[in-house]
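Student: Provided below are the primary sequence and the corresponding predicted coordinates.
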Amino acid sequence: MIAKKSGRKAAHAAQGNTLLVAFQGALEGLRRELGLSRRAFAERLGIPRSSYFHLMTDAANPSLDYIELIAERAGVEPIAFLGNVAARRTTQNRASQGLRPVS
């Protein structure tokens, strides 16, 4: 029997969950900016405190719909949670192909 390899999962693991880390960092940054405790921030977002704490773990895997919901309730655009990673990846990809960064 030949073992199947999941290229997507391997690539995701190799990237170190950069989208998840970016999402978590942006969410925590927004919470700190607002001066709220994690409990108060979860209440403001309308999610259980346990769900907020789960979002901050490595096991979190929020759907795009959930990210949109959180962004809407937080009063920010969803791309604010992921934008820096997308821009950095585009620049890295262009550089690895010998192209100049987009201005």
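Tutor: Everything's here; your move. Numbers count the residues shown, from 1 in each chain.
Student: only C-alpha atoms for contact and neighbour calcs from this point on.
Tutor: Noted.
Student: just give the number of residues close to the residue lying closest to Arg39 once chain neighbours are set aside.
Tutor: Among residues not flanking Arg39 along the chain, Arg49 sits closest, at 5.7 Å (C-alpha to C-alpha, 6 or more residues apart in numbering). For Arg49, the count of nearby residues is 16 (other C-alpha atoms under 10 Å).
Student: this is the other structure I want to compare:
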Amino acid sequence: MGAEKFFTAEKEGQKIAVEVKDFDAVSVISELEKTMGQLQLYQWALESQEPELQLFLAISQEIYIKHFQKPIFQLVVQRNKINLLVYEPNQEVILQWIKH
């Protein structure tokens, strides 16, 4: 996949929008704040322009294990009902779809 991208796709007949993030900033909390703002803007835009699209945040398995197991990340994901797509970048394989 890549560092940061936004694209649409289809999964089992359902259209999805995917924001890919690598969380390689010096401060992962700052990156989390920035990402939450971007996702909120994307969600609002999708609701008005393409309501059939469901938004997902794509992160590598390494980032999922390293950061998204921390309480603050879990809280943000749960409170904001962020759908996650966890992938393995070398093989370009999706490992988990986590819907909230």
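Tutor: All right, it came through fine. What you see is a predicted model, and the numbers here were worked out from it, not measured in a lab.
Student: quick check: TM-score for this pair?
Tutor: The TM-score (TM-score structural alignment, normalised by the length of structure 2) is 0.27; 37 aligned residues with a C-alpha RMSD of 3.1 Å.
Student: wait, the residue nearest to Arg39 of structure 1 sits on Arg38?
Tutor: Yes - Arg49 of structure 1 is within contact range of Arg38, at 7.5 Å (criterion: C-alpha atoms under 8 Å).
Student: can you give me the helices in structure 2?
Tutor: Under the criterion DSSP state H, structure 2 contains helices at 28-49, 61-66, 71-79.
Student: tell me what angle the first one forms with helix 71-79.
Tutor: Yep, that's helix 28-49 of structure 2 we're talking about. Angle, helix 28-49 of structure 2 to helix 71-79, by axes from the mean of the first three to the mean of the last three C-alpha atoms, to 10 degrees: 10 degrees.
Student: stretch 45-64 of structure 2: how far from the chain's middle?
Tutor: Its chain's C-alpha centre and that of stretch 45-64 of structure 2 lie 6 Å apart, by C-alpha atoms, centre = their mean, to the nearest Å.
Student: and that stretch, end to end?
Tutor: With C-alpha to C-alpha, to the nearest Å as the measure, stretch 45-64 of structure 2 spans 26 Å from end to end.
Student: got the buried residues for that stretch?
Tutor: 46, 53-61, 63-64 (16 or more other C-alpha atoms under 10 Å).
Student: make sure Ile59 of structure 2 is actually in contact with Leu85.
Tutor: Yes - Ile59 of structure 2 is in contact with Leu85 according to C-alpha under 8 Å; the separation is 6.3 Å.
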